[in-house]
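Enquirer: please find the sequence and the predicted model below.
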Amino acid sequence: MGMDTTIAPGELSSSVAGRLFRQLGLDTQYILLGFPLGLITLVLSMAGFWVGIGTMIIWLGLPILVGTFMMARGFATVERARLAPVLGRRMPHPHYKRAAEGSTLVKRVVTPVTDGQSWLDLLHGIFRFIPSTIAFVFAIVWWVGALGGLTFPLWDWSIPRGPDEQDLPMLLGLGDAWSTRVIFHMAIGFFFAGTLYPVIRGMALLEALFARGLLSGVNELREQVAEAHAARDVAQAQKSAAVSAEATALRRLERDIHDGPQQRLVRLAMDLGRAEQQFSTDPEAARATVAEALSQTRETLDELRALSRGIAPPILVDRGLQAALTALAGRCTIPVDLDAPPLARLDPAVETTAYFVVAEALTNVAKHSYASEVQVSVQRASAGLLITVADDGVGGASLAKGHGLSGLSDRVQAAGGVMNVDSPAGLGTTLTVALPL
């Protein structure tokens, strides 16, 4: 029997309420700690910076200034750790400039002063008190308003009032009864309590986003630029690989046509010309020549069919990858142990690439490996399509340019996949290809 995983509405609402209260506590803690930290960093940063600048003329200011930058870096590290509960993710530690190995002492000391992120840390230490003070004031007002208003009946008796003194409800004409006063103040408390979460959340985000912009914004921008450059490099590599694979395939096709069907068609034309001349003088020889020409025609058609299968195998298009690989294994001159379970139809580009990987690998095994058996496995994994071709031949295969597998590597790279060859001498060859789906 299956387990009932249905969540009751009450459980769902209690879970949401629990998360809201937890976030409210984290945001309040962040704001309340941020205010004293902001005052401390403001005083220390301003004092260290101006003392360092003022005493720079006697060289005493340089170590003071460097110490101020390192202090600001320490407070920035603490602030990045404090940002995680508010923003819901950890802030990565940015890259700080470092002096090269072998640099002089002066160079190592001056390096933090020339680092852009160090200046941003110092700016945060100086100006963070502005958002932290605003957030602190709002947090105190809203928490005091909520708690004071909701608990008004518990402490109203402690407020001294003279015989002629009127409180706010009486001045507003709401009556002079104790119950009216309680209702009025508790209504204020409910207002602050009802708006407590959005106000505290907004103030925490105000302070946190200000800190994130100065302490991690430049580093995040650098990472985005680096990712964009990496994506561009990958795209250019795939484009180059596709062009190279296409050029290799075209050269191979041109060579195969030139060495096979083209030569046979030339001989066919010569045989038919000779037969035409023989019909008037020697009909029997002409019939023999025509019969030989017919044989050449059949062989040419067979070669053209083989070449067309190499361009776009009909069985792959009609029946899918498993059937096409089964046909490949049946045509191979070396026994093939094929492990290719039925697969749902994949993207045509992926199926074509997988087919050519296996076809080229089996061709190389038949020509160069001297193997007695080859194992082919095609499995669909969570990350993509995994293809393995392993033989027990002489090994020594390589992906280097000029070897038979270099063009296949370009084809795989053009499809966005990766290819690896493990081929120690005398221990066979294992070709592994992963294609993304």
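Expert: Sure, I can see it.

Enquirer: use CA for all of it now, contacts and neighbours both
Expert: Noted.

Enquirer: what is the burial count for residue 321?
Expert: When neighbours are defined as other C-alpha atoms under 10 Å, residue 321 has 26 of them.

Enquirer: nearest residue to it other than its sequence neighbours?
Expert: Counting by C-alpha to C-alpha, 6 or more residues apart in numbering, residue 351 is the residue found nearest to residue 321 once chain neighbours are left out, at 6.1 Å.

Enquirer: ok, that neighbour to residue 415 distance?
Expert: The gap separating residue 351 from residue 415 is 11 Å, by C-alpha to C-alpha, to the nearest Å.

Enquirer: residue 165 belongs to a helix?
Expert: No: note on residue 165: no helix contains this position according to DSSP: H, G, I helix; E, B strand; the rest coil, which reports coil.

Enquirer: check the gap between it and residue 380 for me.
Expert: Distance of residue 165 to residue 380, given as C-alpha to C-alpha: 84 Å.

Enquirer: correct me, but the residue nearest to residue 321 touches residue 322?
Expert: No: here residue 351 does not reach residue 322: they are 9.6 Å apart, not a contact under C-alpha atoms under 8 Å.

Enquirer: next SSE after the strand or helix carrying residue 227?
Expert: In this assignment (DSSP states H and E), residue 227 forms part of helix 217-259. Next helix or strand after helix 217-259 toward the C-terminus (DSSP H and E): helix 261-278.

Enquirer: buried ones in stretch 125-143?
Expert: Residues of stretch 125-143 classed as buried: 125-133, 135-136, 138-139, 142-143 (neighbour count, 16 or more other C-alpha atoms under 10 Å).

Enquirer: repeat for stretch 100-110
Expert: Buried residues in stretch 100-110, counted by 16+ other C-alpha under 10 Å: residue 109.

Enquirer: tell me how far the biggest helix by length in the chain lies from the chain's centre.
Expert: Taking DSSP state H as the criterion, the chain has its longest helix at helix 9-54. The chain centre lies 31 Å from the centre of helix 9-54; the measure is C-alpha atoms, centre = their mean, to the nearest Å.

Enquirer: follow-up on the earlier one: the helix holding residue 227 packs against which elements?
Expert: helix 406-414 (3 or more C-alpha pairs under 8 Å, 6 or more residues apart in numbering; DSSP states H and E).

Enquirer: swap the cut-off to 10 Å and go again
Expert: helix 116-127, helix 196-215, helix 261-278, helix 283-311, helix 406-414 (3 or more C-alpha pairs under 10 Å, 6 or more residues apart in numbering; DSSP states H and E).

Enquirer: and that helix, how far from the chain's centre?
Expert: Distance, centroid of helix 217-259 to centroid of chain: 18 Å (C-alpha atoms, centre = their mean).

Enquirer: what about versus this one:
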Amino acid sequence: MTTDTAVLPTVSSPLPPPAVRRRGVLPQLGVDTSYSLVSFPLAILAFVLVVTGLAVGTGLLVVWIGVAVLAGTLVAARGLATVERAWLPGVLGHPLPAPAYTTGTGGRVRRLLTPLRDPQCWLDVLHAVLRFPFAILSFVVTVTFWAGALGGLTYALWDWSLPDASASPDNQDLLELLGFESTAGRRILLYTVLGVVFAVLLPFAVRGAAVLQAQVGRALLTSRAATQAELGRLAQGRDAAVAAEAVALRRLERDIHDGPQQHLVRLGMDLSRAQRQLDRDPEAARTTLGEAAGLAREALEELRALSRGIAPPVLADRGLAAALAAVAARSPVPVELAVDLDEERLAPAVENTAYFVVSEALANVAKHSGATACRVAVTRIGDRLRVVVEDDGAGGAVLAPGHGLAGLTDRLLAVDGVLTVDSPRGGPTRLVAELPCG
């Protein structure tokens, strides 16, 4: 079976993105309605509690009792903000990070002052004040549209219970206010049509009002947490880069020690022996020099192989596609390679990472999988580079510390990439790496 190292011009079919679980119209309407109705009394409670607590606490600061009142107000605002955060993912449709509050340490006074020193507690207070008008708007819109829809659609069932307009000149319905003659049939038709209009607009109106209020909560209650999460992600990526480079350095040192260094030591010994043999046995010296030349060639080949594992010259000179074609050609397992990239070169860090992923994956396939064929597909999708390596081997690959794929995970994490592996026992194995192209 021959190895196919051609870079195909066609686009490999990428896997569809993972489906996002979305609610239907009616379940989402129920969530939005519950949020708007429950948020209204909670918003009143939060507004009254925070405004009162801030006013009383500020007024009592001269006698130091105000410090405790302010701290208690901030703690209460934090509790109400926690309730709001529990609602937000259901309304907005995606998870939101939770902020890390400052933990109180030290004596009682220091622990008492902890909420006053926490920026997120003050954002919770600000949310309690700014949320109030949005909660009123959301409540009014929700009640109005629900009342219009239910009242209009059921009007035919309770029209008979309304007082007769002829009994009092001041008792007029909508038709009479508009200047039309009012009859039971016309009233039922008009209000039913209005009910249908309200029912059609109901999901959109309630959804818009709920999202508007939820966005206020997202901006004040989770934006700082998102910043903290981003900083943590960057720190994790930095640590992963350091760990990946340390592992690569240790492996390079080991490979040099076990390979070229041993050959060079042997080469030095052979050259010394040949030097001693030159005078008394020239023929033996010639044989020793031949062996030394062979050792020099082996050491040179091993050094070239090691340099290809770090950053091969073809990658810098001709780009990722040519470098992957070269690594596929050297693989002992036949490789089908499909690369679909723009003519524009990617960032060096991206190309190096993608090359490293494919090189390490093919090395693992050759060493551990027992595969007879392998397929590598590299595709650019928008601003993401997607690398897929599949083989028909025995499977069983896992992403766990100490396994061969741990280094790939760290290397991808260092450039904000992700690695997923699907490798059931018995195979096949499918490795998917995604990393940003910027």
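Expert: Arrived safely. Just so we're clear, the structure is a prediction, and the values are computed from it rather than from any experiment.

Enquirer: TM-score them against each other, please.
Expert: The TM-score (TM-score structural alignment, normalised by the length of structure 1) is 0.62; 328 aligned residues with a C-alpha RMSD of 4.4 Å.

Enquirer: how big's the offset between stretch 67-84 of structure 2 and structure 1?
Expert: By mean C-alpha distance after the TM-score superposition for structure 1, the fitted stretch 67-84 of structure 2 averages 1.6 Å away from its aligned residues in structure 1.

Enquirer: count of residues packed around the equivalent of residue 209 of structure 1 over in structure 2?
Expert: Matched across to structure 2, residue 209 of structure 1 falls on residue 215, judged by TM-score structural alignment. Neighbourhood size, residue 215 of structure 2 [other C-alpha under 10 Å]: 15.

Enquirer: again with residue 385 of structure 1
Expert: By other C-alpha under 10 Å, 19 other residues sit near residue 385 of structure 1.

Enquirer: wait, what's in contact with the aligned partner of residue 19 of structure 1 in structure 2?
Expert: Matched by TM-score structural alignment, residue 19 of structure 1 corresponds to residue 24 in structure 2. Contact analysis of residue 24 of structure 2 by C-alpha atoms under 10 Å, 6 or more residues apart in numbering lists nothing.

Enquirer: show me what contacts the closest residue to residue 25 of structure 2 other than its chain neighbours?
Expert: Spatial nearest neighbour of residue 25 of structure 2, excluding adjacent residues (C-alpha to C-alpha, 6+ apart): residue 203 at 7.2 Å. Residue 203 of structure 2 sits next to 25-26, 28-30, 32-33, 142, 145-146 when contact means C-alpha under 10 Å, 6+ apart.

Enquirer: kindly report the same for residue 31 of structure 2.
Expert: 23, 87, 90-91, 206-207, 210.

Enquirer: what is the nearest of these to residue 400 of structure 2?
Expert: Nearest to residue 400 of structure 2, judged by C-alpha to C-alpha, of those is residue 90 at 32.8 Å.

Enquirer: wait, is the closest one part of a helix?
Expert: Yes: read with three-state DSSP, residue 90 of structure 2 is one of the residues of a helix.

Enquirer: aligned counterpart of it in structure 1, please.
Expert: Using TM-score structural alignment, residue 90 of structure 2 pairs with residue 85 in structure 1.

Enquirer: map residue 202 of structure 2 across to structure 1 for me.
Expert: Using TM-score structural alignment, the partner of residue 202 of structure 2 in structure 1 is residue 196.

Enquirer: what's the spacing between its match and residue 353 of structure 1?
Expert: Distance of residue 196 of structure 1 to residue 353 of structure 1, given as C-alpha to C-alpha: 59 Å.

Enquirer: ok, residue 431 of structure 1 next?
Expert: Distance from residue 431 of structure 1 to residue 353 of structure 1, counting by C-alpha to C-alpha: 14 Å.

Enquirer: try residue 151 of structure 1
Expert: The gap separating residue 151 of structure 1 from residue 353 of structure 1 is 73 Å, by C-alpha to C-alpha.

Enquirer: next, the angle from the helix holding residue 227 of structure 1 to helix 283-311.
Expert: Between helix 217-259 of structure 1 and helix 283-311, the angle comes out at 170 degrees (axes from the mean of the first three to the mean of the last three C-alpha atoms, to 10 degrees).

Enquirer: helix 217-259 of structure 1 vs structure 2, average offset?
Expert: Mean deviation for helix 217-259 of structure 1: 3.0 Å (mean C-alpha distance after the TM-score superposition for structure 1).

Enquirer: same check on stretch 180-191 of structure 1?
Expert: Stretch 180-191 of structure 1, aligned to structure 2 and superposed, deviates on average by 1.7 Å (mean C-alpha distance after the TM-score superposition for structure 1).

Enquirer: tell me which residues in that stretch are buried?
Expert: Buried residues in stretch 180-191 of structure 1, defined by neighbour count with 16+ other C-alpha under 10 Å: 181-186, 188-191.

Enquirer: and stretch 191-211 of structure 1, by the same measure?
Expert: Of the residues in stretch 191-211 of structure 1, 191-193, 196-197, 199-201, 203-205, 207-211 count as buried by neighbour count, 16+ other C-alpha under 10 Å.

Enquirer: out of those residues, who's nearest residue 74 of structure 1?
Expert: Among these, residue 211 lies closest to residue 74 of structure 1 (C-alpha to C-alpha), at 13.8 Å.

Enquirer: thought residue 47 of structure 2 was touching residue 134?
Expert: No: using C-alpha atoms under 10 Å, residue 47 of structure 2 is not in contact with residue 134; the gap is 12.0 Å.

Enquirer: distance-wise, check the residue nearest to residue 321 of structure 1 relative to residue 79 of structure 1.
Expert: Residue 351 of structure 1 is 51 Å from residue 79 of structure 1, where distance means C-alpha to C-alpha.

Enquirer: picking up where we left off before, run a quick neighbour tally on the residue nearest to residue 321 of structure 1.
Expert: Neighbours around residue 351 of structure 1, by other C-alpha under 10 Å: 20.

Enquirer: try the one 10 residues further on
Expert: Other residues near residue 361 of structure 1 come to 23 when the count uses other C-alpha under 10 Å.

Enquirer: which residue in structure 2 aligns with it?
Expert: Under the alignment (TM-score structural alignment), residue 361 of structure 1 pairs with nothing in structure 2.

Enquirer: and for residue 375 of structure 1?
Expert: Checking TM-score structural alignment: residue 375 of structure 1 goes with nothing.
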